[in-house]
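Chemist: sequence-free structure coming up:
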């Protein structure tokens, strides 16, 4: 039996911070108490030194690029960056190459992760205009959900047939996660700015091309359809103030049939940053105005928004250095997401308890992940220790994503991830990642 004793921690769990020790045996948390004595000379002792002990972060939206796009990143490289950032579980999206739109292609990704992932994993089944039969074969107990792109995407994943969309919404009880941007609006806006600037559209027009209206048209339609069909809907990466009126905080999370996510970049950057960051903050949906960012923060804190995620989506430097129409959207974020949120905490914008609620507890609740997302006896020992007063600077040499860059490059963070445990194993400690595939397939408490 392997055992780890974490001592002198500020344990953050379910809205409380309390000092104590946590004993881990094999994969599980077996005891939480004010003081625990080691019962074996073989027990590894980690002195948390009064730092924060959090449940491992569950990132409900990443793009790790495998198979087919592995020059950008792969499950091994990106999960390695994730555990260095305190993320112990991830849910990956289906727009790899080939797209994960059959059960066989979906299972191929699980087989890769079983051999290479540092973190726990699940993969979304992708919906298209013509694969409903495959979608309905998805096992709710070991697949996170169904992903639909209601705006343009890699390959054949744009679902733009209203009849198909309604059929998917009304035919499955599984969680349906959606990327909401209206393709017609985006195309019209693109043509407008191409007429003005030709191929070399300035990057600052990205939020006007992938506009507030494009987001609102799509997300409001998806929500209307979910209400009509009774579907369980989760709306990814919200980016506008206007969309916040579509969501409620009037009922407990467990009773919500429509839930919402915001990503780190929409909480951190604004359109003013295009001048210095350019394509490095080009995401879909676009980073928008200060007013939008303020509204996202307000909705996050009053619980209209339920989850903070990354939408980690790496591209090579060479790809990102292209002109507007050629530069792909997306960037690496898993390594820096948690410390970025701690930075906001240190500025008085959000409590540590609320960070844990939105990044650990709520993803576990929304997806009904079995025995993860909390510091509880009998739960898997997915844990991270954060020192909130250990400054460091993001530099190329300490970036672990395969693409080798970050929109946070040059940023000074006051907080640092000290240790990360996945399934009771120390996978990251004091700047070093332990070799080995430590992750397990996530399971879900639903039929």
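Modeler: Done, it's in. Bear in mind that the values here come from a model prediction, so they are computed numbers and not experimental data.
Chemist: from here on, contacts and neighbour counts on C-alpha atoms
Modeler: OK.
Chemist: does residue 303 touch residue 249 like I think?
Modeler: Yes - the criterion here is Cα atoms under 8 Å, and residue 303 meets it with residue 249 at 5.3 Å.
Chemist: more neighbours, these two?
Modeler: More neighbours surround residue 303 than the other of residue 303 and residue 249, with 21 against 15 (other Cα atoms under 10 Å).
Chemist: contacting residues for the more buried one?
Modeler: 248, 249 (Cα atoms under 8 Å, 6 or more residues apart in numbering).
Chemist: ok, now the one 10 residues further on?
Modeler: Remark: with contacts taken as Cα under 8 Å, 6+ apart, residue 313 is in contact with 62, 63, 64, 65, 330, 331, 332, 333.
Chemist: please repeat the previous calculation with a cut-off of 10 Å.
Modeler: 61-65, 72-73, 78, 93, 283, 328-334 (Cα atoms under 10 Å, 6 or more residues apart in numbering).
Chemist: circling back to that earlier point, overlap of the contact sets of residue 303 and residue 249?
Modeler: Joint contacts of residue 303 and residue 249 (Cα under 10 Å, 6+ apart) are residue 259.
Chemist: where is the longest helix in this structure?
Modeler: helix 212-229 (DSSP state H).
Chemist: got another one to weigh against that:
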């Protein structure tokens, strides 16, 4: 493994922005200092560039196995690396659903052979696989995923007894998708009665309403408090939900945490007119007031993590009529760029971006030696030029699905280098290694 010396970078780490050199050896950060003169196999002149801990995305859908016409672990991990994401945690609603330990092991094997980024995979829960869920190893699996709202296959967990069992017995973090299915179905029936087949994307946040989100999230919080569950609620999308979470307790001591996603921080319901089904997500993009409240929740620490919920579909699938079009979209290549754009807009600091995309993910999931620029930690690093604009076009989109909801957007910042577990994997538009990322480990 080659040694790397990064010279003169502006580090963004642990609440500070400062200039330093970083020396990487055998996959790890060996030294951080003001003037390191060691000889290295590779030297990167980083003057004028900002060095971030690599983004750890705690929620992606890379579609392998079973849905690889949309995406696969190789293609999407490449897009992630180009976007400054050095590690990901992938969801179990593939085909077949990841509902047994054997199927979970199969995904780890694919990633070991194909993933350019570091990786972990969630074990999936259903109404009838509690025994398999309880076999999950806390030391090498990121968590258990519970869909308390619609999902593919057999993954909607709506049995009250099963939920009680999962929340009371789960050996590790339980991550939930929270939308109340009964509320959604009731809203859908009302809109179908009124509009028949003429439902449009503008109705999506009214059908998958703020009420549906709050009802489900508040129930999850109540269950977690009852059983002292380590609960992590994904993709908060409403102002009402923000208040469910504690902003005072230190993160390492929190039993209940929350995540916001880039699309809920960027888009609002006025964007449906232009973007249509390309921004159809579950939970739905809602009002500008909801968007602004979720961002404020991130800034004031009610919400702990920023992620993507990267969930690609083919353009043909997304261009179907609203009711047939699947929910989800590709984001990993442009998530950090969008957050840096929000920095340029004065909405978030560089320090807060590092905290919410790397530091806090490492703390929340108890990840072993990742998420910080620290001596002795894995070298998962991203260099960024904050003042080199890049326009998102068909030609530079790396997702297998070939489209992005950000197409046409010019971002003011360029991700120039990405280092994965000590390997320089990406530099100025080119991939430099065929080495795969590492399986993440957890200090539990």
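Modeler: Yes, it's here. Not measured: the values here are computed from a predicted model.
Chemist: so which of the contacts of residue 313 of structure 1 are in strands?
Modeler: Taking DSSP state E, the ones among those that sit in strands are 61, 62.
Chemist: one step back: mean per-residue distance, the longest helix of structure 1 to structure 2?
Modeler: Once the two are superposed, helix 212-229 of structure 1 sits an average of 0.3 Å from its aligned residues in structure 2 (mean Cα distance after the TM-score superposition for structure 1).
Chemist: any buried residues in that helix, and which?
Modeler: 212-220, 222-223, 225-226 (16 or more other Cα atoms under 10 Å).
Chemist: please enumerate the helices of the stretch 151-300 of structure 2.
Modeler: For the stretch 151-300 of structure 2, the helices defined by DSSP state H, counting those that start in this stretch cover 160-169, 181-195, 204-207, 210-227, 239-242, 262-266, 272-275, 288-299.
Chemist: of those helices, which is nearest residue 382 of structure 2?
Modeler: helix 262-266 (18.3 Å; Cα to Cα).
Chemist: that closest one maps to which residues in structure 1?
Modeler: Aligned by TM-score structural alignment, helix 262-266 of structure 2 falls on residues 264-268 of structure 1.
Chemist: state the number of residues packed around residue 414 of structure 1.
Modeler: 17.
Chemist: so what's it up against?
Modeler: Residue 414 of structure 1 neighbours (Cα under 10 Å, 6+ apart): 339, 340, 342, 343, 346, 387, 388, 389, 390, 391, 392, 393.
Chemist: how about the nearest residue to it, chain neighbours excluded?
Modeler: Leaving out its chain neighbours, the residue that sits closest to residue 414 of structure 1 by Cα to Cα, 6 or more residues apart in numbering is residue 391, at 4.0 Å.
Chemist: the one you found corresponds to which position in structure 2?
Modeler: Using TM-score structural alignment, residue 391 of structure 1 pairs with residue 389 in structure 2.
Chemist: surely that match meets residue 416?
Modeler: No - the criterion here is Cα atoms under 10 Å, and residue 389 of structure 2 misses it with residue 416 at 11.7 Å.
Chemist: so between those two, which is more surrounded?
Modeler: Set residue 389 of structure 2 next to residue 416 and count neighbours by other Cα under 10 Å: residue 416 wins out with 21 against 12.
Chemist: and the more buried one, what element?
Modeler: strand 414-420 (DSSP states H and E).
Chemist: after that strand comes which helix or strand?
Modeler: Next helix or strand after strand 414-420 of structure 2 toward the C-terminus (DSSP H and E): strand 423-427.
Chemist: now the very next helix or strand once past that next one, how far from the centre of its chain.
Modeler: Following strand 423-427 of structure 2 in sequence order, the next helix or strand is strand 430-431 (DSSP H and E). Centroid separation between strand 430-431 of structure 2 and its chain, computed with Cα atoms, centre = their mean, to the nearest Å, is 23 Å.
Chemist: next, count neighbours for residue 130 of structure 1.
Modeler: Per other Cα under 10 Å, the neighbour tally for residue 130 of structure 1 reads 14.
Chemist: what do you get for residue 252 of structure 2?
Modeler: Around residue 252 of structure 2 there are 12 residues (other Cα under 10 Å).
Chemist: so the aligned partner of it in structure 1 versus residue 356 of structure 1, what's the distance?
Modeler: The equivalent of residue 252 of structure 2 in structure 1 is residue 254 (alignment by TM-score structural alignment). Computed as Cα to Cα, to the nearest Å, the residue 254 of structure 1 to residue 356 of structure 1 distance reads 17 Å.
Chemist: over to residue 414 of structure 1?
Modeler: Distance of residue 414 of structure 1 to residue 356 of structure 1, computed by Cα to Cα: 18 Å.
Chemist: what's stretch 318-338 of structure 2 aligned against in structure 1?
Modeler: Counting by TM-score structural alignment, stretch 318-338 of structure 2 sits on residues 320-340 of structure 1.
Chemist: again, but for stretch 66-86 of structure 2
Modeler: Under TM-score structural alignment, stretch 66-86 of structure 2 corresponds to residues 68-88 of structure 1.
Chemist: now the matching stretch: buried residues?
Modeler: Neighbour-count burial for stretch 68-88 of structure 1, counted by 16+ other Cα under 10 Å, picks out 69-70, 72-88.
Chemist: quote the end-to-end distance of it.
Modeler: 24 Å.
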